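Peer 1: Give me the fold of what follows.
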Amino acid sequence: MASTGLQMLGLVLVIAGWAFEILVCAVPWWRVSAFVGDELVVSQVLWEGLWMTCLSQWGRLQCKVYDSGLALSGSAQMCRTLCVVSLLLCLLALPLIITGLKCTRCLGDAQESKSRLVRIGAIVFLVAAFFFLIPISWTAYVVVRDFYDPNVAAALKRELGPALYLGWCVTVLMLVGGALLYLGSASPGVPPMPAFGKGVKGNPPSTGTESKPDKVFV
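Peer 2: Modelled structure (predicted):
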């Protein structure tokens, strides 16, 4: 049977995960400049995100949106696209989940239909979490790869930004929330199917109108 407690806990987790996902996608803290040369510069820090770059210098922060999205690398465009798709999937799943919650009256007493809506919304949230995990993990892989690549100049090396660590936590939050929603809306069970091909137990009741066989005289 559907569990209201699991549904509400899962709903809180997925909404919190979606809100933090919007924050992670918007902030420019995905990559931060790494100074690995002989001279360590601490007065200037460059932050890079999906939509803008920010330069922190002597306590002042100056941000600039990328001039053209088409001028970005294919990796950055893929990360942008997957993040937007993930956010749209969450936006699609939320009305399904809220409509199908056991504590709502949207569909009346049709509990099976409501549970099915919640399960569909939970699956959509799990897919959205997977789409969000790809750009986070791919960006981390590229940063680490370039950091240890001797062919990359020291000025171009980057380190993992705090948004990537927050993104991994957000992914776990969405996965746990989606799983709780799905488990909290488990089907009450399918009624047993009728057995075919087996003998019928007992004789049907007699109505008294059955015709008796005629006697045959030889």
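
Peer 1: Going by C-alpha atoms from here, please, whenever you check contacts or count neighbours.
Peer 2: Will do.

Peer 1: Looking at this structure, which helix is longest?
Peer 2: Longest helix in the chain by number of residues (criterion: DSSP state H): helix 111-147.

Peer 1: So which bits of that one are buried?
Peer 2: Within helix 111-147, the residues that qualify as buried are 111-112, 114-133, 135-137, 139-140, 143, 146-147, counting by 16 or more other C-alpha atoms under 10 Å.

Peer 1: Ok, stretch 184-196 next?
Peer 2: Result for stretch 184-196 [16+ other C-alpha under 10 Å]: buried residues G184, S185, A186, S187.

Peer 1: go on, stretch 155-162?
Peer 2: Quick answer for stretch 155-162 (16+ other C-alpha under 10 Å): K157, R158, E159, L160, G161.

Peer 1: One more sequence to fold, the one below, so I can look at both together:
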Amino acid sequence: MDPILEVVALTLGFLSWIMVGVAIPNRYWKVSTIDGTVITTSTIYENLWMSCATDSTGVHNCREFPSMLALSGYIQASRALMIASVVSGTFGVVCTLIGMQCSKAGGENYVLKGRIAGTGGVFFLLQGLCTMISASWYAFNITQDFFNPIYPGQKYEIGEGLYISWASGTLAICGGACLMFSCKFGTKEKSGYPYQPSRGTVYSASASRKDVQSTYGRNAYV
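Peer 2: Reported below is the predicted structural model:
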């Protein structure tokens, strides 16, 4: 495996893992600005866990969603996918740290370390896919309601939490791809060596003739 690719993949995966942790508690997954009306509330924003509002004086009021079962299906799915993303990223960071060549963990068995690093790449890919699916599904519902002319409820726009999630998913997929390609290159280099048979299994023609002569002798042939 290429050590440079390992370092790049670990950096990308670690950054994506940190960004997932920033995106989950971010309150601005969807934002509705209603400035110019006669009511005092100026901005309403929500995420996966709560709904908040801020008035013209800058006072924030937040309330958590009362029941998980009463939420929309896409919010419940987005929650599960983001939690799965955090778990996958944690395993990806640990496996990559153990499988790196410059790491002392795992001993000197580089074949095993390469497989562990490849497993870390798979976890990073899972993290990126879960994050991208969660953010894209959430954004799809926002845009669907926004462009629906007969939608009776409050319309929202895409918030910064979704952009952070998309960036995190992109970095995770890039990091996982780097690890997978690094493992692939390492396999090709190992399989390129020519086959060399053991010296003990090579028999020459002269040795076989001597064995025949010593067994039968010179007078054995007419």
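
Peer 1: one step back: and the buried residues of stretch 155-162 of structure 1, which is closest to G59 of structure 1?
Peer 2: Proximity of the buried residues of stretch 155-162 of structure 1 to G59 of structure 1 (C-alpha to C-alpha) peaks at G161, which lies at 18.2 Å.

Peer 1: Tell me which residue of structure 2 matches up with that closest one.
Peer 2: For G161 of structure 1, the aligned position in structure 2 is G159, judged by TM-score structural alignment.

Peer 1: What's the separation between its match and K190 of structure 2?
Peer 2: 48 Å (C-alpha to C-alpha, to the nearest Å).

Peer 1: and if you look at E108 of structure 2?
Peer 2: 16 Å.

Peer 1: again with Y110 of structure 2
Peer 2: 11 Å.

Peer 1: With C183 of structure 2 instead?
Peer 2: C183 of structure 2 is 11 Å from K190 of structure 2, by C-alpha to C-alpha.

Peer 1: mind checking the SS state of the residue lying closest to Q76 of structure 2 once chain neighbours are set aside?
Peer 2: Distances taken as C-alpha to C-alpha, 6 or more residues apart in numbering place M68 nearest to Q76 of structure 2, at 7.3 Å, with adjacent residues excluded. The three-state label given to M68 of structure 2 by DSSP: H, G, I helix; E, B strand; the rest coil is coil.

Peer 1: where do the helices sit along structure 1?
Peer 2: Using DSSP H, helices in structure 1 cover 4-26, 74-100, 111-147, 162-184.

Peer 1: Same list (those) but as a markdown table, adding distance to G208 of structure 1.
Peer 2: As requested, the helices of structure 1 are exported to a markdown table (distance: least, C-alpha to C-alpha, whole Å):
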| stretch | distance to G208 of structure 1 |
| --- | --- |
| helix 4-26 | 55 |
| helix 74-100 | 53 |
| helix 111-147 | 44 |
| helix 162-184 | 54 |
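
Peer 1: burial of Y165 of structure 1, as a residue count?
Peer 2: Each residue near Y165 of structure 1 was counted by other C-alpha atoms under 10 Å, and the total is 15.

Peer 1: show me what contacts it?
Peer 2: With C-alpha atoms under 8 Å, 6 or more residues apart in numbering as the criterion, no residue contacts Y165 of structure 1.

Peer 1: With L129 of structure 2 instead?
Peer 2: Here L129 of structure 2 is in contact with G169, I173 (criterion: C-alpha under 8 Å, 6+ apart).

Peer 1: Mind doing that once more with 6 Å?
Peer 2: Applying C-alpha atoms under 6 Å, 6 or more residues apart in numbering to L129 of structure 2 gives no contacts.

Peer 1: That one and F140 of structure 2, how far apart?
Peer 2: With distances taken as C-alpha to C-alpha, L129 of structure 2 is found 16 Å from F140 of structure 2.

Peer 1: S67 of structure 2 now?
Peer 2: On the measure of C-alpha to C-alpha, S67 of structure 2 and F140 of structure 2 end up 23 Å apart.

Peer 1: A70 of structure 2 now?
Peer 2: Distance from A70 of structure 2 to F140 of structure 2, by C-alpha to C-alpha: 20 Å.

Peer 1: next one: S16 of structure 2
Peer 2: Taken as C-alpha to C-alpha, the span from S16 of structure 2 to F140 of structure 2 is 22 Å.

Peer 1: With V8 of structure 2 instead?
Peer 2: Counting by C-alpha to C-alpha, the gap from V8 of structure 2 to F140 of structure 2 is 32 Å.

Peer 1: W49 of structure 2 now?
Peer 2: In terms of C-alpha to C-alpha, W49 of structure 2 sits 18 Å off from F140 of structure 2.

Peer 1: ok, now A23 of structure 2?
Peer 2: 17 Å.

Peer 1: hang on, the earlier thing: just the angle between the longest helix of structure 1 and helix 74-100, please?
Peer 2: Here helix 111-147 of structure 1 runs at an angle of 160 degrees relative to helix 74-100 (axes from the mean of the first three to the mean of the last three C-alpha atoms, to 10 degrees).
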